[in-house]
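**Q** Got a predicted structure plus its sequence, pasted below:
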Amino acid sequence: MTDYEVTETLDVKGENCPMPVVKTKQRVDALDAGAVLEVAATDPGSVSDLSGWADATPGVDLVDQREDADVYRHYVRKTE
């Protein structure tokens, strides 16, 4: 059970650094506070890249990361 509900999904499968972070930032900027964006990526580097970006970015919170059959799923909440 999770404590969040996905508002929108962003598919960046097949894209490599830095595009998953760039596209995540663009999409998060357009969301309302409290929304959760699911990011589906195939780049293994997206795990550390998105975690680092979320830690360094005010107004976003990385609430979960999962690996599912070679797809990395990241869940980013816009907090402000």
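**A** Looks like it arrived, so ask away.
**Q** going forward, measure contacts between C-alpha atoms and count neighbours the same way
**A** Fine.
**Q** List the residues that contact R27.
**A** Contact partners of R27, counting by C-alpha atoms under 8 Å, 6 or more residues apart in numbering, are L10.
**Q** One more to weigh against that first structure:
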Amino acid sequence: MNPVLYDLRGLKCPFPVIKTRKKLAGMASGALIRVDTTDPLAVIDMPHFCNEDGHELVETDKTENGHSFLIRKR
């Protein structure tokens, strides 16, 4: 299953988490989403959000300007 690509570069905390939560709400259970961010706090916020909401953080990658998160919806 290919992940949905969600470009949230340029957004600052708390918007990457808020927008990811809203996007996941409209997706099927088990769906994958790859979220690209430039917010330095996202490396803390995204894992916390996934843990809180029960989603699986499949991987976190450091990118040239930020981070990329692969998340599987619960």
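**A** Perfect, thanks for sending it. Every value quoted in this text rests on a predicted model; they were computed, and no experiment measured them.
**Q** Just the helices from structure 1, written as ranges.
**A** 19-29, 46-56 (DSSP state H).
**Q** out of those, which comes closest to E38 of structure 1?
**A** helix 19-29 (9.2 Å; C-alpha to C-alpha).
**Q** Could you list the buried residues of that closest one?
**A** Residues of helix 19-29 of structure 1 classed as buried: P20, V21, T24, K25, V28 (neighbour count, 16 or more other C-alpha atoms under 10 Å).
**Q** out of the residues you listed, who's nearest K78 of structure 1?
**A** Nearest to K78 of structure 1 among those, counting by C-alpha to C-alpha, is V28 at 6.6 Å.
**Q** Isn't the closest one up against K78?
**A** Yes - with contact defined as C-alpha atoms under 8 Å, V28 of structure 1 reaches K78; the gap is 6.6 Å.
**Q** center of structure 2 - which residue?
**A** Closest to where the C-alpha atoms of structure 2 average out (C-alpha atoms, centre = their mean) is V35, at 4.2 Å.
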